[in-house]
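S.K.: one predicted model, sequence on top.
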Amino acid sequence: MQGLKQSIITSLWFMFLTFPIMVVRVNTIENTVEWRWMNLAYVGVGIFILSFVWRWALARKEAKQYETETTDKPKKQLWLSRAMEEPAVAKPALAAIFALSVAMPFLVSTYQTNIFISFLLYVILGLGLNIIVGVAGLLFLGHAAFYAIGAYSYALLNHYFGIGFWVALPLGGILACLGGILLAFPVLRLRGDYLAIVTLGFGEIIRLVLENWSDLTGGPSGISNIDRPGLFGMELSVADANVYIYYIVLALAIITMIAVQRLKNSRIGRALQALREDEIACQAMGIDRVNVKVMAFGLGTAWAGFAGVIFAAKTTFINPASFTFMESAIILSIVVLGGMGSNLGVILGSAFLVLMPEYLRAFSEYRMILFAAAMVLMMVFRPQGLIAPKGRKYHVDDPDLIKEGDA
């Protein structure tokens, strides 16, 4: 009853605030005033429904949280996360997704293939950033800078020295990794907002250097006529080249998923997660904080370099406008929306922020409103992301190893 009363008050308050805009309309040609009372009714009913649903959802969330805290019941996982933990479901599902991914270029148009290439590139970028933000817990806002390092590495090497794609691909990743390591040393003592500001500044420095060093990078005009990947010397049409690049980025995305998952379960991954949970306790237990942070920056930025090389090969033209802060914000949003530390969450986040805008062009005028509303709802009702990361469990098979009093 209290929620109903508050929703009515909220509705009346919004009707009062929007009255001059929604109801009163001055016709300057005929010098008359039109009174649009139906608009006021729409505002009142709409705000009442939204407010009531919002309060109901908040009350339901608080009740579930209270039940979990008082009864010590584990939090319920999203049905997709629970399903992927069942081998009987996960293996056939992964096999079907892989088969569909392989057949995708033959089922859709060239334009659609380009969209899926962009989607897979953002998956790679998100998984790389997930190492830094999700696994190591370091707030990083300059990922687009290393994306640019990889892209310009291939563009410059190809433009000035004629180096091909397959030689430039590992070089782009290595150069981006070295850039991440160089950035890591000055920021070893920083954390939280201060680390975010420094990485944001580094991203802007890279963009400005690319924009103003016209003799080398072409400045705002960028670099064009970048060679596409070669296939045993064969001449490929634009459509065939797109299919070829699709399979390259698909293979790299699969390798990235496997590598990041293996990293999380390795000794280095456990050290990164310890750093995320408590940096002081991590150092007190003998983990070298400097080496762990440097590894996190180097490993995370290397994948951005690989993605940058493929991006340059796909578009055959790059300029600094492709690597603005908005790119870093989108990649970070993918990680946060999907679930920090979750590989499946990064894939879902990429689908939401990359694929959905392309398939909702009919609502292009309202896309940003829908995205903003979705982000607000996620932060309020599911702050852990779409797929919350699940800690790894270790079992001791030999009962003699368990000492008395350790339970």
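M.R.: That came in fine, so what should we check first? Residues are numbered from 1 along each chain as shown.
S.K.: from here on, contacts and neighbour counts on C-alpha atoms
M.R.: Noted.
S.K.: wait, a helix at Val26?
M.R.: No - under DSSP: H, G, I helix; E, B strand; the rest coil, Val26 sits outside any helix and is assigned strand.
S.K.: got the contact list for it?
M.R.: Counting by C-alpha atoms under 8 Å, 6 or more residues apart in numbering, Val26 touches 32-34.
S.K.: for Lys293, helix, strand, or coil?
M.R.: Assignment for Lys293 (three-state DSSP): helix.
S.K.: from what I can see it touches Ala184, true?
M.R.: Yes - Lys293 is within contact range of Ala184, at 6.9 Å (criterion: C-alpha atoms under 8 Å).
S.K.: tell me which of the contacts of Val26 fall in strands.
M.R.: With DSSP state E as the criterion, strands contain 32-34 from among those.
S.K.: excluding residues flanking it in the chain, which one is nearest Ala312?
M.R.: If you skip the residues right next to it in sequence, Ala312 has Ala151 as its closest partner in space, 5.1 Å away by C-alpha to C-alpha, 6 or more residues apart in numbering.
S.K.: go ahead and confirm the one you found touches Val309.
M.R.: Yes - under the contact definition of C-alpha under 8 Å, Ala151 touches Val309, with a separation of 4.5 Å.
S.K.: which element is the residue positioned nearest the centre of the chain on?
M.R.: In the chain, the centroid-proximal residue (C-alpha atoms, centre = their mean) is Ile334; its distance is 2.1 Å. Ile334 is part of helix 325-338, with elements assigned from DSSP states H and E.
S.K.: measure Phe381 to Ser328 for me?
M.R.: 24 Å (C-alpha to C-alpha, to the nearest Å).
S.K.: more neighbours: those two, which one.
M.R.: Each of Phe381 and Ser328 has its neighbours counted (other C-alpha atoms under 10 Å); Ser328 has more, 24 against 14.
S.K.: against that first model, consider the following:
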Amino acid sequence: MIQEFKKVWKNYTIGMLWLLGVLWPLLGIHPDGTITFQKTVSVWLYILAGTFVCLILYVINTSGNLKPVTTPVAGAARKIGSMIEVMPSWIWISALLICAFIYPLVTGRYATDVAITVLFYICLGLGLNVVVGLAGMLDLGYIAFYGVGAYTYALLNVNFGLGFWVCLPVSGFLACIAGCIVGYPTLRMRGDYLAIVTLGFGEIIRIILNNWMELTNGPNGILGVKTIGILMPFFENGMTLETLWVKKLQWFYYFVLGLAIVAIIAVRRLNYSRVGRAWESIREDETAAELMGVNTFNYKLLAYAMGAIFAGLAGAFFAARMKFVSPESFTFLESAMVLCMVVLGGMGSIPGIILGVVALIALPEAFREFESYRMLVFGATMIIMMLFRPAGLIPAKRVGKRSEDKE
């Protein structure tokens, strides 16, 4: 045990001193110019105590002294895992759907609003998963197609009076066209060059939305966007059709839930289709896929277009929900956030992406009282995940095994 502790104490000490140096500017320097040390030291001591306990447990476990405890726990975990695998998947899916449907009935307005945001980002994360997780292309300008879908519905509704259900497929189609236009000159590149070019095109679209005053009203945005309308029959003095505008959060929750379910089904079907196999071959080795007869450029362009469709549909729902759109909602930070959800959850894994969205959207809301530390915890969580679970929370299961996997 002492030998194991000697191996890690130096790195642990350097890490805690580095954390103290990071915490002090955040907590010790105040807006009025005063400098204090008490709050920084107290917070750092709490973190030091917690991490030191974790370090001691790690050292004891590494030295083998925790085997009397860890062995029965690991055996029980394996038994529970085998029991879960035996149960049919439709039971778990049915239970999740029932919980999702009754969620707004047993929670308040704030919790329902957070759930709507989570469902929005699930749609965006699944769309980006097609590009990054399945096809293996790093896209840093994905949120631009989200903006194209939102502005399409806002412009058609405000200027031409078209309803939501008419504009929804149009938003997805125009986002797909934008994806093809952006993807055609960029997808011949690979790796870091592709990421830089997609970042540039994403910023170009945002700047166009911000500067085209005649069409988008520039940074002022577009006001007066109508929410979702439903034609309902009324039988007073004969049958008439009237538009019922959705105003309650519960109804909007169910609409976004339906969009998320459609996105999950569509991405799963794409993943296990012939097209999905082609995308995965491109992700694993583009040169080998091309030599085997896969038209890599066409399949990459298809992946880019399919991801843009999901973003466009989510953008139309976003515009209907907020009743206002502006370029500030579609910045690079949003693209980076969606990419973090995909990477944190597990690229190519639908359950992983859902869990990643919940971790990055719902958990910060649950710990809103620690607002000063949320971004610090967020960065530390991402670092820990990349060190200990680089494949994500729920990695995607590869079809078949390679020789290096068996080794």
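M.R.: Right, received. Where do you want to start? Remember, it's a predicted structure, so these values are computed and weren't measured experimentally.
S.K.: picking that back up, so which of the ones in strands among the contacts of Val26 of structure 1 is the closest to Phe14 of structure 1?
M.R.: Distance to Phe14 of structure 1, by C-alpha to C-alpha, is smallest for Glu34 among those, at 20.3 Å.
S.K.: if I look at the closest residue to the closest one other than its chain neighbours, how far off is Asn39 of structure 1?
M.R.: Spatially, and ignoring its direct neighbours in sequence, Glu34 of structure 1 is nearest to Arg25 (5.0 Å; C-alpha to C-alpha, 6+ apart). Using C-alpha to C-alpha, Arg25 of structure 1 is found at 11 Å from Asn39 of structure 1.
S.K.: what does Ile347 of structure 1 give?
M.R.: Relative to Asn39 of structure 1, Ile347 of structure 1 is positioned 41 Å away (C-alpha to C-alpha).
S.K.: those two: who's more crowded?
M.R.: Ile347 (23 against 16).
S.K.: related to what we said a few turns ago, neighbour count: Ala151 and Val309 of structure 1, which is higher?
M.R.: It is Ala151, of Ala151 of structure 1 and Val309, that has more neighbours when counted by other C-alpha under 10 Å, with 30 against 27.
S.K.: then that one would be within a helix, right?
M.R.: Yes - the assignment for Ala151 of structure 1, made by three-state DSSP, places it in a helix.
S.K.: ok, now which ones touch it?
M.R.: By C-alpha under 8 Å, 6+ apart, the contact list for Ala151 of structure 1 reads 172, 305, 307-312, 318.
S.K.: one more time with 7 Å
M.R.: By C-alpha atoms under 7 Å, 6 or more residues apart in numbering, the contact set of Ala151 of structure 1 is 308-309, 311-312.
S.K.: now swap in Ile205 of structure 2 and tell me
M.R.: By C-alpha under 7 Å, 6+ apart, Ile205 of structure 2 lies in contact with Ala144.
S.K.: for the helix or strand encompassing Val89 of structure 1, give me the average deviation versus structure 2.
M.R.: Assigned by DSSP H and E, Val89 of structure 1 belongs to helix 87-107. Mean deviation of helix 87-107 of structure 1 relative to structure 2 after superposition (mean C-alpha distance after the TM-score superposition for structure 1): 2.0 Å.
S.K.: buried stuff in that helix?
M.R.: The neighbour-count check on helix 87-107 of structure 1 (16 or more other C-alpha atoms under 10 Å) flags 90, 104-105 as buried.
S.K.: tell me the helix or strand right after that helix.
M.R.: Next along the chain after helix 87-107 of structure 1, taking DSSP H and E as the criterion, comes helix 110-130.
S.K.: which elements pack onto that following helix?
M.R.: Applying 3 or more C-alpha pairs under 7 Å, 6 or more residues apart in numbering; DSSP states H and E, one finds that helix 110-130 of structure 1 contacts helix 238-264, helix 289-315, helix 325-338, helix 343-350.
S.K.: quick one, which of these is nearest to Ile197 of structure 1?
M.R.: Nearest to Ile197 of structure 1 among those is helix 325-338 (11.9 Å), distances taken as C-alpha to C-alpha.
S.K.: before we move on, the earlier item: to which residue of structure 2 is the residue nearest to the centre of structure 1 aligned?
M.R.: Residue pairing (TM-score structural alignment): Ile334 of structure 1 is matched to Met341 of structure 2.
S.K.: list the contacts for that match?
M.R.: Met341 of structure 2 makes contacts with 125, 353, 356-357, 360, as judged by C-alpha under 7 Å, 6+ apart.
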